[in-house]
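Enquirer: the sequence isn't on hand, but the structure is:
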């Protein structure tokens, strides 16, 4: 059976991340409180935000912006959207 965590986004027990996705205490916190599904959804949104907003990941302001958006996403708060993104049809 896989490891589970009580996911802060979905408020239920779900499959855990196999390792911390970020270094340090922040990564440990995410691994202990965010499900694999929620993290994968965040990564997809993060990629869209980086691409559509032309963020430079060497820029500290861009990294801070993404960290803020990540916290909002994981806390079920409204996040920015990639304006040009059109979801694929089912």
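Expert: Arrived safely, thanks for sending. Remember, it's a predicted structure, so these values are computed and weren't measured experimentally.
Enquirer: going by C-alpha atoms from here, please, whenever you check contacts or count neighbours.
Expert: OK.
Enquirer: how near is residue 84 to residue 50?
Expert: Applying CA to CA, to the nearest Å, the value for residue 84 to residue 50 is 12 Å.
Enquirer: those two: which has the busier surroundings?
Expert: residue 50 (16 against 11; other CA atoms under 10 Å).
Enquirer: quick one: the more buried one and residue 15, what's the gap?
Expert: Taken as CA to CA, the span from residue 50 to residue 15 is 27 Å.
Enquirer: presented hereafter is structure B, for comparison with structure A:
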């Protein structure tokens, strides 16, 4: 039986991540408060933002920007989107 977590994005019990997705306390926090479904959706958005905005992950400002966007995404706040992106099926 899969472990579950009360997901802060979806406000319900959903499948949990198998391990912390980031090192340190932030990774532990995400594992305890974010579902596998929400994390996978964030990864898709993160990839689009990195590619479309040409972010350099060696740049501390780019990493800080993504962390802000990640927190906004998980807290159901407005996030940036890649310009010109059209979701599948629309």
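Expert: Here it is on my side, so go on. The structure displayed is predicted, hence computed values, not measured ones.
Enquirer: where does the TM-score land?
Expert: The TM-score (TM-score structural alignment, normalised by the length of structure 1) is 0.96; 90 aligned residues with a CA RMSD of 1.0 Å.
Enquirer: doesn't residue 85 make contact with residue 48 of structure 1?
Expert: Yes - between residue 48 of structure 1 and residue 85 there is a contact at 7.3 Å, judged by CA atoms under 8 Å.
Enquirer: look at those two and report which has more neighbours.
Expert: Each of residue 48 of structure 1 and residue 85 has its neighbours counted (other CA under 10 Å); residue 48 has more, 17 against 11.
Enquirer: in terms of helices and strands, where is the more buried one?
Expert: Element membership for residue 48 of structure 1 (DSSP states H and E) is helix 36-52.
Enquirer: mean deviation, that helix versus structure 2?
Expert: Here helix 36-52 of structure 1, set against structure 2 after superposition, deviates by a mean of 0.1 Å using mean CA distance after the TM-score superposition for structure 1.
Enquirer: just checking, what packs against that helix?
Expert: strand 12-15, helix 60-74 (3 or more CA pairs under 8 Å, 6 or more residues apart in numbering; DSSP states H and E).
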